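**Q** Got a sequence here, can you build the structure:
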Amino acid sequence: MDDVLRRAPLFAALDDEQAAELRASMTETTLPRGEALFHEGDPGDRLYVIVEGKVKLHRASADGRESMLQVVGPGDMIGELALFDPGPRSASATALTEVKLLGLGHGDLQPWLGARPEVAMALLRAISRRLRRTNDVMSDLVFADVPGRVAKALLDLSRRFGVQSEEGIHVVHDLTQEELAQLVGASRETVNKALADFAQRGWLRLEARAVILLDVERLARRSR
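**A** Coordinates of the predicted model:
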C-alpha cells in the first residue's frame, strides 16, 4: 500500500514520517464493483486516493445519456477539487472493480496545506494535469475520427494498466463495450467496428474486458 500511496501527488512531497502521519488521518473505504462512491451534484469536501482497483468518472446528460471522463486506478486521486473549493461534485465516481480507497476531508488537510506549501503545489500540479487532459479530450472530440479516438484511448489505458507479455501489452481495462464507447464519445456500434478493423489488421486482439495490443506503433500512428 505504501508504494501505491507514494505515487499519489498528495504524498509525493512528504518524507516517510510525514507520509505516515497523513496516512493515519485518512479513513479507508471499500466498494464492490458497480457501487457509486459519489454522484454528480453531491456535496463534496473529501479527496480519495485509490489503493486497489479501478474507478470510472462519468457524467450524465439531461436526457440520461452517459459520458465517461476517465478511468483511474491505484495511486490516482479523486475529488481533489473539493479540497480547494468544496461544492457539488462535478462528476460521478463508480467502481469498475472491487475498490479500496483512502479518504481525507477538507478540514483535515487544511493544516497540511498551510504548513507545507509543497503539498498544495503538488495538488495543484495534479489538477493542472487533469485540466490539460480534459482539453485534449475536447479537442479530440472535435478534430479526431472515432477510430483515432479508439486507438488513443487504448494506448492511454495501456500506459496506466498495461502489462508487457510475450505477445504484446495486455491491458485489463474492466470496461464493457458500452463503457468503452462512452469513454471514446461514440456509439457502441461505431467503436466495435473500429476495434474489429484493428483486430483484422493484426494490431490487437480482443478479450473480455481486456485487449492485447500487438502493434503499438501502428496504433500510435492511427491515434494522431
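**Q** only C-alpha atoms for contact and neighbour calcs from this point on.
**A** Noted.
**Q** ok now do the residue most central in space within the chain, which residues does it touch?
**A** Taking Cα atoms, centre = their mean, the centroid of the chain lies closest to Val72, which sits 2.2 Å from it. For Val72, the contact set (Cα atoms under 8 Å, 6 or more residues apart in numbering) comprises Lys54, Val55, Lys56, Leu57.
**Q** and with 6 Å instead?
**A** Lys54, Val55 (Cα atoms under 6 Å, 6 or more residues apart in numbering).
**Q** What separation is there between it and Arg46?
**A** From Val72 across to Arg46, the span is 17 Å (Cα to Cα, to the nearest Å).
**Q** Just the residues contacting stretch 93-113, thanks.
**A** Contacts of stretch 93-113 (Cα under 6 Å, 6+ apart): 26-38, 45-57, 83, 120.
**Q** how about this one, so we can line them up?
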Amino acid sequence: MSVIEALNKTALFSGMTSSALRIIAKGAHSISVPCGAHLFESGDEARSFFLLTSGIVRLYRAGLDGEDKVYQVLGEGDLIAETAMFSKPCVYPLSAQAESDCDLYRLHKEGLTELAANDSRFALYLLEQMSGRLYQAVNRFDQLTVANAGQRLVMYLLALIQEQKSHWLTLPVSVKVLAKQLNMSPETLSRLLARFRESDMISGRGRKWVVSDAAGLCRVTNLPLPEAMSSMAGSQFFRCCNFG
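**A** So this is what the prediction gives:
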C-alpha cells in the first residue's frame, strides 16, 4: 500500500484531496522497527510523525517512581505524534516504543504544518480533532482516578467489545502493559481476571479472552449495565491522548 493510500484510510486524513495528501506525504519513507526499539523518547526534538501500517506501539512516560506510565497503545492504521508537530518547543512529550515488530511511514512535519497554514478548513478540522481528544483525555483521567481497579478493567473490556465487534477478544498488548495502561499492578490485574474467570463471566488466558457475561461484570463492579456503559466509554475511550 502506498503512503497516499495509507493516509487516506486514517480518520484524520480520509476524504482529503489527492493534492493535499501529496503535500503531507512529501518526503515520506517507510521504516521497520524491531520489537523493543524506540521511535523516539520524551524530550527528543519532534521532526517527524508516523503512520503505523503493522504492529503495536505504546506511548509512555517514565514516572518518578521509576515505573512506566502507559498513556496509549496504538495499532495498524494509527497516526503517531501528529499533534506534537505543532507544539512549541517542538519536542515529543511521550516516548514511543514498539511492542512488536512494526512497519511505519515516517512523515516530515513540514508537510503537515504547510497544509495547516495554507488551508483554513483543514486547520479548523485539525483543531476540532485536537479538542475532541482533549475531551476524551479529561474523561479518561477522571475514570482512571475515580473508578476502582475492577471498574477500570470492566470498562476496558466493554470498550474492546465495541472496538473488535465481538465478545471473543484479543488483547492488543501483554497483561503487564495493560496493567500499566489501566493504572494498576500486574498482580492486581491477574487477580481480577482470575476472579472473573472463576465466576464464569469470562474465560481465556494470555491475550485471548471471551466475555460471556458482560452484565454480570457490571453488576459485581457496581457499574451501569453494558447498554449504558457504551455511551459513557465508547470504543476509543482507552485509546485517546495521542499526543506522543
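**Q** What is the burial count for Leu127 of the second structure?
**A** Neighbourhood size, Leu127 of the second structure [other Cα atoms under 10 Å]: 13.
**Q** where exactly do the helices run in the first structure?
**A** 2-7, 9-12, 16-24, 81-84, 106-115, 117-143, 146-161, 177-184, 188-200, 216-223 (DSSP state H).
**Q** can you list those helices in a markdown table and add distance to Ala95 of the first structure?
**A** As requested, the helices of the first structure are arranged in a markdown table below (distance: least, Cα to Cα, whole Å):
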| stretch | distance to Ala95 of the first structure |
| --- | --- |
| helix 2-7 | 18 |
| helix 9-12 | 21 |
| helix 16-24 | 22 |
| helix 81-84 | 19 |
| helix 106-115 | 23 |
| helix 117-143 | 19 |
| helix 146-161 | 16 |
| helix 177-184 | 12 |
| helix 188-200 | 21 |
| helix 216-223 | 28 |
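**Q** do you know which of these lies nearest Val171 of the first structure?
**A** helix 146-161 (5.5 Å; Cα to Cα).
**Q** Against which helices or strands is that closest one packed?
**A** helix 216-223 (3 or more Cα pairs under 6 Å, 6 or more residues apart in numbering; DSSP states H and E).
**Q** try 8 Å
**A** strand 169-172, helix 177-184, helix 188-200, helix 216-223 (3 or more Cα pairs under 8 Å, 6 or more residues apart in numbering; DSSP states H and E).
**Q** Rebuild the ones you listed as JSON lines, extending it with distance to Met77 of the first structure.
**A** Output for these, formatted as JSON lines (distance: least, Cα to Cα, whole Å):
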{"stretch": "strand 169-172", "distance to Met77 of the first structure": "20"}
{"stretch": "helix 177-184", "distance to Met77 of the first structure": "19"}
{"stretch": "helix 188-200", "distance to Met77 of the first structure": "28"}
{"stretch": "helix 216-223", "distance to Met77 of the first structure": "27"}
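**Q** now for the ones you listed, which one comes closest to Pro88 of the first structure?
**A** Using Cα to Cα, those put helix 177-184 closest to Pro88 of the first structure, at 22.6 Å.
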